[in-house]
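Asker: any chance you could fold what I've pasted below:
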Amino acid sequence: MLMRNTLVAARHRGVIFGTALTALTALWIAVAGPASALGVPDRPQSSVAFNAEVRAVAYHQDVIFVGGRFTAARDGQTTPQRSRLAAVSASDGALLDWAPRTDGAVQAIAVAGDSVYLGGDFGRVNGERREGLAKVHAETGELDEDFAPAVGGRVLALEAAHDRLYVAGSLYEIDGAKRGSAGAVALDTGALDEDWRPDIEGSVRTIAADSSRVYLGGSFSELNGSEKHGKLAAVDPATGGTDTSFAPKVWIMVRDLAVTSGQVYGALGGEGGRLASYGSDGTEQWAVTADGDFQAVTVLGETIYAGGHFTEVCNTARTGPNGDCVDGSEPRGRLAAVDASGRLLAWAPQADSAIGVLAMASNPDLRAVAVGGTFTTFGSGRIDQPYFAHFR
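Answerer: Have a look, this model is predicted:
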């Protein structure tokens, strides 16, 4: 039983799947009507909010771990201090007592067992020196004194899988050992994994793993000496060697990934933005375009949820030179949902802000979606819910 001051956490990454539509064919989007197909309502649950942007969210059972740039929460009429980390009850949206502190932004959270892993732009956690990477206890928020790898560069993404913590971003070394934008450490001690060392030219913004691969997405131009695997690629979970059987043709930045059952789903930038589905060999199966970048993606059941800084989702795959929809569009302020074939659904929370949604996660047991970003309202300005929202 989870109490206000007792948490047991593990990360849940959203997973999604798709069916084939060629990327060369214009994708006409039909709006689906039945609310039962949408999974969650488009009005956020009444919940705690924050005083600055949320950049990471992660579920376990009925707890949501939240990280970002905020320094305080807003829970009813009170504004308790929360130094870039917090935990929220997914049941009723209340702020929980868990309150570790960092001195800089938290960019990524991963959870395994009773450990919460933090990545970001900080130099101290709970007053102790930690260079961009740390582990705290899921119940108490206490810093793990033995887990202290030093990271050179920025940590932007974490993934706990294959008995490792995969770490990526614009980093160049871990514990003094050269690493090309990504590396791995032991989950328990933080010791550097000497074997997993992909050589990457450019920044990695997202990591996702399945049972046989680790997927990397970002703005990188080269992987392990080859330019054929830029922006989106798969590597071996043990060595970081390129999995050449996955060969998508992606030329724009990949900002977020979700994977399941051999399917890969990417939130992409570009002229406007793209939400794309890729098969196990990397073939693009369908793509949805918008008038701004897609920046986050997750899934609940058969519904794919995506966020970004777009205001419209295009009726076809065509966009103009400034990212505008050429063949008409449907209003979708910073959040949208599609079905497994890429068909736009009626879900439309209508969030505000120029930068929009930066992080999403889902919980299938609760049938819930958590969202973080720079937004402050939903319902076209009618619902006040700054920086964090929970749809259930």
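
Asker: contacts and neighbour counts: CA atoms only from here.
Answerer: OK.

Asker: correct me, but Asp175 touches Leu192?
Answerer: Yes. If you go by C-alpha atoms under 8 Å, Asp175 and Leu192 touch, sitting 7.2 Å apart.

Asker: what comes up buried for stretch 261-277?
Answerer: Within stretch 261-277, the residues that qualify as buried are 263-277, counting by 16 or more other C-alpha atoms under 10 Å.

Asker: now show me the structure for the sequence below, then we'll compare the two:
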Amino acid sequence: MADSDEKTLTADPLATWQTDGIVWSIEYARGVVYVGGTFNKVRPPGAKPGQREVARKNFAAFDAVTGKLLSCAHRFTGAGNTVRALKATADGKMLYVGGSFANAGKARAANAVALNTAGCSLRKDFRPKISSAVRAIDVTKSAVYLGGDFTAVNGRERERIAAFTRRGALLPFKAEIEAPVRAISAAPEYGKIIVGGDFQLVNEDLEASLVALHPRTGKTVAQYTDWLPARSVVKALVRDKTKFYVAAEGNGTGIFDGRIAASLRTGKLVWRDTCLGATQALALHNGVLYSGSHAHNCRDTPGGFPEHQNRQHFLAQSTRNRHILHWFPDTNEGIGEQNGPRAMAMAGGILWAGGEFTTVNNRPQQSLTRFGAGPDRGLRRTRPSSRPRSRAPVG
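Answerer: Model (predicted):
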């Protein structure tokens, strides 16, 4: 197979609803796409801000195929008024919701709850009291792992990560992490819970933003200390059957902004790209790693492009060898911290992406978009280096 033979999705977006704020998380379960973020209303495809808006407070649900807005509409309010993390069980029957909120509808909550996806009802048994924001969730057959800014759960010490039964009982799993956890990827069949974030110390050892913990105890089982410089943090993790993939964001000179692939079994590096432009989100589909970033220099990555002033916010790479594939839809940087895409998830054969952007392929589209299998009209497959320059790059 040639370096770039993997087939990508179309670069032409499908009609998608929009929000009036930022989308931080997307999850798919049983034909429904759930979206969490910091927003008050949603509006149909093509509608301008203020037109045909429907109330949705930081949480919305859509038909995964048609994109239609669904009635599942719990309001997440209070505290930071934000949903940061969504994760469904493998069977799709339960959806875990984390963030910074004090209420889930009329019920009191403390930054984490669970829903039954059938009927969109709040579960009464999963109501942990988390002392601060939840930023990451992953689920196994026997446990739910939450990561974030918190230092206490149900009045007990839990530093930035905790584990529960699916019905909300706190488990003995415990690790000491000195700064926020932003991503969790569970691999219990390999005896690992892979954790990424802002931290430098885990269980009193230097870990440089990435570590693997024992699924039951929280003790360190694998270290990756030479993969990331001190000024880079891990923003997202995804995995397939044999590898896990890391998204990094750096600040300053000598940082790492790109993506890493590594073996789940051995923990050894498979590949590491060299793109500059902080990576915020990842999704996997048919041997392709899709990412959201603001890449502006991929000169030394196969299939990449040289330094340019017009940032590229979506990329696709071969999971085999990091080769950048010919798929270049784009967004602007949008509102908030102006990073463009913030979240990605596959829903069947459709890639959903959310974030801070207000345009997609130079057309108005706020915070949500999606890409399918085709037909591909080729509207946005131009390699970034051939586009007009618009602004100076930032790492």
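
Asker: which one's more surrounded, Asp175 and Leu192 of structure 1?
Answerer: Leu192 (20 against 15; other C-alpha atoms under 10 Å).

Asker: quick revisit: need the max-distance pair from the buried residues of stretch 261-277 of structure 1.
Answerer: By the measure C-alpha to C-alpha, Gln263 and Glu271 form the most distant pair in the buried residues of stretch 261-277 of structure 1, at 24.3 Å.

Asker: what residues do Asp175 and Leu192 of structure 1 have in common as contacts?
Answerer: Taking C-alpha atoms under 8 Å, 6 or more residues apart in numbering as the contact rule, Asp175 of structure 1 and Leu192 both touch Pro149.

Asker: out of the buried residues of stretch 261-277 of structure 1, flag the one nearest to Ser47 of structure 1.
Answerer: Comparing those against Ser47 of structure 1 with C-alpha to C-alpha places Ala267 closest, at 26.5 Å.

Asker: list the contacts of the closest one.
Answerer: Per C-alpha under 8 Å, 6+ apart, neighbours of Ala267 of structure 1: 254-257, 273-276, 293-297, 306.

Asker: chain neighbours aside, what residue packs nearest to Asp63 of structure 2?
Answerer: Nearest in space to Asp63 of structure 2, with sequence neighbours left out and distances taken as C-alpha to C-alpha, 6 or more residues apart in numbering, is Val32 at 4.9 Å.

Asker: ok, that neighbour - how many residues close by?
Answerer: By the criterion of other C-alpha under 10 Å, Val32 of structure 2 has 21 neighbours.

Asker: that one pairs with which position in structure 1?
Answerer: Residue correspondence to structure 1 (TM-score structural alignment): Val32 of structure 2 is matched to Val63.

Asker: what about Ala94 of structure 1, how many neighbours?
Answerer: 18.

Asker: which position in structure 2 pairs with it?
Answerer: For Ala94 of structure 1, the residue aligned by TM-score structural alignment is Lys68.

Asker: correct me, but its match touches Pro45?
Answerer: No. In this structure, Lys68 of structure 2 is not within contact of Pro45 by C-alpha under 8 Å, at 9.9 Å.

Asker: where do the contact lists of the two overlap?
Answerer: Trp17.

Asker: and Ala109 of structure 2, how far is that from Leu146 of structure 2?
Answerer: Distance of Ala109 of structure 2 to Leu146 of structure 2, computed by C-alpha to C-alpha, to the nearest Å: 15 Å.

Asker: these two: which is more packed in?
Answerer: Comparing Ala109 of structure 2 with Leu146 by neighbour count (other C-alpha under 10 Å), the higher total belongs to Leu146, at 28 against 21.

Asker: how about the secondary structure of that one?
Answerer: strand (DSSP: H, G, I helix; E, B strand; the rest coil).

Asker: Ala287 of structure 1 versus the equivalent of it over in structure 1, what's the distance?
Answerer: With TM-score structural alignment defining the correspondence, Leu146 of structure 2 maps onto Val167 in structure 1. The spacing between Val167 of structure 1 and Ala287 of structure 1, counted by C-alpha to C-alpha, is 28 Å.
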